[in-house]
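Trainee: pasting the sequence and the predicted coordinates here, then a few questions.
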Amino acid sequence: LPQRARTLIGAWCFADHYGPHDVAATGGMDVAPHPHTGLQTVSWLFSGEIEHRDSIGSHALVRPGELNLMTGGHGISHSEVSTPRTTVLHGVQLWVALPDRHRDTAPAFQHYAPRPVPIDGGEARVFLGTLAGDTSPVPTFTPLLGAELTLAPGATATLAVDTGFEHGLLVDRGEVLMAGTPLRPAELGYLAPGHDTLTITNTADHAALLVLLGGTPFGEQIVMWWNFVARSTEEIAQARADWADGDRFGEVHGYHGDRLPAPQLPAVPLKPRGRAR
């Protein structure tokens, strides 16, 4: 996400699936301090380790199976660097758009390590929302679901889901059927609201690794550019100017290097995305 056919799944507005990357060949991750507004970032790893630092003083490690959720709100900046002991870097970076009434909230950072819970033929780690009888304690600004699923070869799991949610299933490993639709690695399947169950079958001869996302349809149009989520080109331009000249985004301590400069804005107005109520 986003893609031409679909901008949002619930409030999930960005999904970047990366790796597995051999750090010896790629050099790993070294993202200098950069700003965010109007969103939350969700870091979820399958392998490797990333050091997170931000402008509200958070210093944490992102590890496989553990949620790091950063609320940008009115403005935050952070850096992300893979640790020296990382050999293979592999995971997803996800963004959640904040609704209009909360998008200027104060920045924050939360960490949570969900326990594995059994599902038919596999297990789930529920990092946001509720699934398979387990509920994440991490609060969200809109109703959301985020979970890592593993399924054994040939296994079928039927999961009870919220009928008001739309769902997306990202395949990392395996070949699956999602409600009868075939999905291959790096593909994102979609299920519209109105279903109270979701059936997933792993048709591969090896275990499947999946990320299930869900939420109530967002119902607001957003403007996304670089690391900002806003509602107009003017707001984006102001955030860019504040990053260049002001103190809105604070300072990231402990990162040795310059922060990322903002790219030039396009010469035309940015196009709103999503569905207005």
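Mentor: Received, thanks.
Trainee: can we go C-alpha only for contacts and neighbour counts from here?
Mentor: Will do.
Trainee: how long is stretch 70-82 from one end to the other?
Mentor: With CA to CA, to the nearest Å as the measure, stretch 70-82 spans 17 Å from end to end.
Trainee: comparison target below:
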Amino acid sequence: MSNLETRPSEQVCGAGSGTGVELLGSREVPLGGPRALTVRRTVPQRRRSLIGAWCFCDHYGPDDVAAAGGMQVPPHPHIGLQTVTWLFAGEILHRDSLGTSQRVRPGELNLMTAGHGISHSEESPADTAAHPRPPTLHGVQLWTVLPAAAKDARPEFEHHGELPTAVLDGARVRVLMGSLRVAGTRLASPARTFSPLVGAQLDLPPHTVLDLETDPGFEHGVLVDSGEATVAGTPVPPSDLAYVPAGRRGLRLTAGAAPVRALLIGGVPFDEDVVMWWNFVGRDHEEIVAARRAWTEQVAEQADGTTAYARGAAGRRFGQVEGYATGPLRAPELPDVRLRPRRRPGR
């Protein structure tokens, strides 16, 4: 998924500090156009820009695809990150400049590693007799920062249809990224990661308590999708995210009268300062400027105001996505000030 804000702000990413549970509210961001899909963004924000290596969390739906058009995100570029597509309902078709064309459904994982540069599109597939389109779209889109040693890696794409799952006292835990111990058993996702982290879906029936065995070296975030949830003794409304600092050997989630669905993310506090602007994660101003210039050179403006790929785009840094109905996205204008990474507190 792309950040489609026309004036994206610089996000200076560094881990925070604290000792208690911190509630992070969301802000609504439309993903382009009059029938835009609206997402609720909890990360990044000024109060907290990273949770482990997780640097972006958009939560959307449930949306009526017929009424709203679902997800329609034209080809756009990424550097220095991984994109994680996870659905609660519906279906998304991913295409990228590696030649990938892959649908993802609930319980499956689409994982794209941008590295030095990749471009992709995401859309709700067309409704056909052979393949009826699910009526509802509901899920999350997440990004993780690649550490400096891997930020220029060769781009890759992975799809995983089966992920490790466990049931504990009626609650279900499915690990999509990294690993997590559940009732003494380590569940490890087959997805490739570049730093110690975890991502898992948690489903609790009403009046259920789930005690997770968490790594004390990890900080964690719990995004509540639905239900009456309490995280480490703190009530968390739907669409809010509870941040839990490192140091805990366990994390308790409690469901009230309604069943709870939540997403756990976490990892070792990221010890590198980075700049995130638009769809790029870099280490300094020059890196972001170079990536934007490279993408702009691949996008040709048409006489009717639309875009197309410039000649030879397929052989350039971000490649070319085949099969999407419209041309690629334009890059927004950079701010008038130099993008500067800052040191996180305590370093």
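Mentor: Received the coordinates, thanks. All values derive from a computational prediction rather than experimental measurement.
Trainee: let me know the TM-score between chain one and chain two.
Mentor: Once the chains are laid over each other, their TM-score by TM-score structural alignment, normalised by the length of structure 1 reads 0.96; 276 aligned residues with a CA RMSD of 1.3 Å.
Trainee: buried stuff in stretch 224-242 of structure 1?
Mentor: Using 16 or more other CA atoms under 10 Å as the test for burial, stretch 224-242 of structure 1 gives 224-225, 227-233, 236-237, 239-240.
Trainee: E175 of structure 1 pairs with which position in structure 2?
Mentor: Using TM-score structural alignment, the partner of E175 of structure 1 in structure 2 is E228.
Trainee: kindly report the same for A241 of structure 1.
Mentor: By TM-score structural alignment, A241 of structure 1 lines up with R293.
Trainee: with structure 1 overlaid, how far apart is the strand or helix carrying that match on average?
Mentor: Using DSSP states H and E, the element containing R293 of structure 2 is helix 285-296. For helix 285-296 of structure 2, the mean deviation from structure 1 after alignment is 0.8 Å (mean CA distance after the TM-score superposition for structure 1).
Trainee: so what does that helix touch, helix or strand wise?
Mentor: Applying 3 or more CA pairs under 8 Å, 6 or more residues apart in numbering; DSSP states H and E, one finds that helix 285-296 of structure 2 contacts strand 280-282.
Trainee: swap the cut-off to 10 Å and go again
Mentor: Judged by 3 or more CA pairs under 10 Å, 6 or more residues apart in numbering; DSSP states H and E, helix 285-296 of structure 2 is in contact with strand 72-78, strand 274-277, strand 280-282.
Trainee: in a markdown table, list the ones you listed along with distance to V65 of structure 2.
Mentor: Formatted as a markdown table, these follow (distance: least, CA to CA, whole Å):
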| stretch | distance to V65 of structure 2 |
| --- | --- |
| strand 72-78 | 11 |
| strand 274-277 | 29 |
| strand 280-282 | 29 |
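Trainee: which among the ones you listed is found nearest to R46 of structure 2?
Mentor: With distances scored as CA to CA, the stretch of these nearest to R46 of structure 2 is strand 274-277 (12.7 Å).
Trainee: in structure 1, what stretch matches that closest one?
Mentor: Strand 274-277 of structure 2 covers residues 222-225 of structure 1 once aligned (TM-score structural alignment).
Trainee: hmm, back to that, the match of E175 of structure 1 contacts T234, doesn't it?
Mentor: No: counting by CA atoms under 10 Å, T234 is not a contact partner of E228 of structure 2; they are 11.0 Å apart.
Trainee: who touches both of the two?
Mentor: Common neighbours of E228 of structure 2 and T234, using CA atoms under 10 Å, 6 or more residues apart in numbering, are T254.
Trainee: sec struct for the residue nearest the centre of structure 1, please.
Mentor: Central residue of structure 1 (CA atoms, centre = their mean): L94, 1.3 Å from the mean position. Following DSSP: H, G, I helix; E, B strand; the rest coil, L94 of structure 1 is assigned to strand.
Trainee: for whatever residue of structure 2 lines up with it, which residues are in contact?
Mentor: By TM-score structural alignment, L94 of structure 1 lines up with L142 in structure 2. Residues near L142 of structure 2 by CA under 10 Å, 6+ apart: 1, 43, 54-59, 82-86, 111, 199, 265.
Trainee: compare E228 and T234 of structure 2 (neighbour count), which wins?
Mentor: Neighbours per residue (other CA atoms under 10 Å) separate E228 of structure 2 from T234, with E228 holding more: 20 against 15.
Trainee: show me where structure 2 has helices.
Mentor: Per DSSP state H, structure 2 has helices spanning 65-68, 285-296. These are given in chain order.
Trainee: Throw the ones you listed into a markdown table and include distance to V222 of structure 2, thanks.
Mentor: Below are these laid out as a markdown table (distance: least, CA to CA, whole Å):
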| stretch | distance to V222 of structure 2 |
| --- | --- |
| helix 65-68 | 27 |
| helix 285-296 | 30 |
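Trainee: closest to G90 of structure 2 out of those?
Mentor: helix 65-68 (8.8 Å).
Trainee: okay, the closest one sits on what stretch of structure 1?
Mentor: Under TM-score structural alignment, helix 65-68 of structure 2 corresponds to residues 23-26 of structure 1.
Trainee: after superposition, how close is that stretch to structure 2?
Mentor: Its aligned residues in structure 2 lie a mean 1.3 Å from stretch 23-26 of structure 1 after superposition (mean CA distance after the TM-score superposition for structure 1).
Trainee: give the buried residues for that stretch.
Mentor: Buried residues in stretch 23-26 of structure 1 (16+ other CA under 10 Å): V23.
Trainee: now stretch 214-229 of structure 2
Mentor: 214-215, 217-229.
Trainee: could you do stretch 247-261 of structure 1 as well?
Mentor: 249-253, 255, 259.
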